[in-house]
Every structure is written in structure tokens, then in C-alpha cells.
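A.B. asks: Need the 3D shape of this:
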Amino acid sequence: MQIQIICVGKLKERYWKDAVSEYEKRLSGYVKLKIQEVADEPAPDNASVKVQQAIQDTEGERITKYIRDRDGIVALDVSGSSLSSVEWSQEYTRLIGKGFSRLVFLIGGSYGLSHALLSRADFRWSFGPVTLPHQLARVVLMEQIYRGIRIARGEPYHK
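C.D. replies: This next block holds a predicted model:
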């Protein structure tokens, strides 16, 4: 299975890069993984809803350039479904069974993903009501993809 993670913003700190590198290594035995970073827009404090939507739309256009017609889209979204790791593994199995050419995971910027991308998603996933910086969300996403695959394959994982 091919998996692509498209995320707004770059990893700057070494510790985030090291964590992502570790999960790239772990996932390499199971999937073909590609990470695509797109530029983020400046996110001013106290931005109006209109400005926030404009930022989401601009970042969304950058993301859309990397999405293909036959992709299965998983959007990280605070309003999405919160799942246990076992439930995520079941959802992952359901998604890969749909015959997509690849699964594409989307991580938005400070204001999240555009309405157009959320509408296109085959699954909207929330890591719960907490707010995570997108660098940490990327690491958590990769860890959960790895854990979900191991659960689906009946392999040991930390409970």
C-alpha cells in the first residue's frame, strides 16, 4: 500500500525530524511512505473568520496539487471521529479494502483544512478535543498508522 502524508508547514526542530525518521523506518517494512510538505500561510492572532477561511483555501490549493483522483483521503479534523487504536486499525483495513491507489493523510495548518478538502475526505479523523501543534500531530499520525497496521496484521503492539 502506498501512503502519502501531505502536511502544511515544515519540521524545524531536530527532535521532530528524529521522531518522524524513526516512524518512516518502522513503516518502511509495511508500506511505501511519502511525506509532502506545503508552505503555510502566516496565521495572525485574532484573524476574522473570513481571513481564516482564506488561509485555509490557500493552503488547501497547495495540498490539492498532490492529490490524485483515485486516492483515499483521510483528513485530520478536530470535528472528525475519535477512535481507539483498535478502531483505527479497523478503519484502516476498511479503507485499504476500497481499492484506492493510495491513502493520503492530510494535516492542515493553524486553522485546519479547507471545507473543500474536508468534503473530499473519505474519512475525517480526530485525535480528540486537544489541540496539537502540527509537528506533534504528524508524529502521532505516523505512530497510529504504524500501530494500526500492526494490529491489523495480528502483530504485537503496546496496549
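A.B. asks: Going by C-alpha atoms from here, please, whenever you check contacts or count neighbours.
C.D. replies: Fine.
A.B. asks: elements contacting the longest strand anywhere in the chain?
C.D. replies: For the chain, the strand with the greatest residue count under DSSP state E is strand 71-82. Helices and strands touching strand 71-82, by 3 or more C-alpha pairs under 8 Å, 6 or more residues apart in numbering; DSSP states H and E, are strand 102-107, helix 115-120, strand 123-126.
A.B. asks: Mind doing that once more with 6 Å?
C.D. replies: Using 3 or more C-alpha pairs under 6 Å, 6 or more residues apart in numbering; DSSP states H and E, the elements in contact with strand 71-82 are strand 102-107, strand 123-126.
A.B. asks: among these, which is the most enclosed?
C.D. replies: Using mean count of other C-alpha atoms under 10 Å, the stretch among the helices and strands packed on strand 71-82 with the largest mean neighbour count is strand 102-107, at a mean of 24.
A.B. asks: here's the other one to compare against:
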Amino acid sequence: MKINIMAVGKIKEDYINAGIKEFLKRLKPYTEVNVIEVDDERIPPNASGAQIEKVKEKEGERLLKNVPKNSYVIVLDVKGKPMTSEGLAKSIQNLQLQGYSNITFIIGGALGLSQKVLDTGDYILSFSHMTFTHQMIRLILLEQLYRAFKIIKGEPYHK
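C.D. replies: Model (predicted):
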């Protein structure tokens, strides 16, 4: 199984980068993880609704052109469906059984995702009704993927 994490923007905070590196290292025995960052679009000050949509569309185009063919696409969005850690593990197992060898997670930028990106997703996932920074959600996603693979393998970590 190959996991792709497509995200808008670069991580600037050292503490988040340290956590991301740690979970990427922990995931190596279980799966290949590729993190693909696309440039974020400059947000005009006092942006209008139309300008906000234009930013999301441009970022969305950058994301979608990097999605591997035949990949199962999970889009992270606050309006998506929640899932437990056990549910994520089961979903990964089911996707493997269905013949998927690639799962792509898409994380939007500061303004979220365009409707086109949301429509492209095979599943829209929400980690919480709360809003997190797009940088922080990358770390949370990696931790949940690590937890999911530990659950799949029946190894201690998940409580």
C-alpha cells in the first residue's frame, strides 16, 4: 500500500516538522508515504468571496494534477464524515482487499478546498467538527495512519 498526502503550502513550524518526520519514520515498516506539497496562493487582503473561490480553485488545480491515477482519494474537510481510528484501519484494509494499491489524502490550504476537489474525492473525511490549521492536520493525519497500521497488524500502540 502506498499513501500519498497532497497538501497546500509548506510547514514552517519546527515542532510540526519534527512530529511529521517522526511519524514518517515510524510508518516506514508498514507503508510507503509520499508527501506532496503544492504552492499556496497569495490571499488578497480583505478578499471578496469571488477572490477566495479563485484562490481555492487555483490551489485545487495544483492538487488534482498530482493525484496518481487509480488512487482512492480521501479529501479532508470539516464537513466530511467522521471516522474512528479503528474505522480508518478497517477502511485501509478494505481498500487493499478491493485491489487499491494507492490511497491519496488531500489537505487544503488556509481557505479550504474548491468544490471541484471535494467532488473528486471518493470519501470526504472529517477529523473533527473543530477547525485545525492545515499544517497541524498533516501531523494528525500521519499519527492516525500510524495508529491504523498498528491496529491492522495487531501491535500495541492503540488504546
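A.B. asks: what TM-score do we get after superposing?
C.D. replies: Here the TM-score for the pair of chains, by TM-score structural alignment, normalised by the length of the first structure, is 0.93; 159 aligned residues with a C-alpha RMSD of 1.4 Å.
A.B. asks: Need the helices and strands packed on strand 71-82 of the first structure in TSV (columns: distance to residue 82 of the first structure).
C.D. replies: Formatted as TSV, those follow (distance: least, C-alpha to C-alpha, whole Å):
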stretch	distance to residue 82 of the first structure
strand 102-107	15
strand 123-126	5
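A.B. asks: so which of those gets nearest residue 89 of the first structure?
C.D. replies: strand 123-126 (12.4 Å; C-alpha to C-alpha).
A.B. asks: Give me the mean distance between the very next helix or strand once past the closest one and the second structure.
C.D. replies: With elements assigned by DSSP states H and E, the helix or strand that comes after strand 123-126 of the first structure is helix 134-152. Per the superposition on the second structure, helix 134-152 of the first structure and its aligned residues are separated by 0.7 Å on average (mean C-alpha distance after the TM-score superposition for the first structure).
A.B. asks: May I ask which helix or strand encompasses the closest residue to residue 143 of the second structure other than its chain neighbours?
C.D. replies: The shortest distance from residue 143 of the second structure to any non-neighbouring residue, by C-alpha to C-alpha, 6 or more residues apart in numbering, is to residue 23 (6.2 Å). Using DSSP H and E, residue 23 of the second structure falls within helix 14-27.
A.B. asks: So which residue is dead centre in the second structure?
C.D. replies: By C-alpha atoms, centre = their mean, the second structure has its centre lying nearest to residue 105, at 3.6 Å.
A.B. asks: any idea how far that residue lies from residue 5 of the second structure?
C.D. replies: According to C-alpha to C-alpha, to the nearest Å, residue 105 of the second structure stands 5 Å off from residue 5 of the second structure.
A.B. asks: quick revisit: run the chain-centre distance for the longest strand of the first structure.
C.D. replies: 8 Å (C-alpha atoms, centre = their mean, to the nearest Å).
A.B. asks: If you count neighbours, what's buried in it?
C.D. replies: For strand 71-82 of the first structure, burial by neighbour count (16 or more other C-alpha atoms under 10 Å) applies to 71, 72, 73, 74, 75, 76, 77, 78, 80, 82.
A.B. asks: Which of these sits closest to residue 117 of the first structure?
C.D. replies: residue 75 (7.7 Å).
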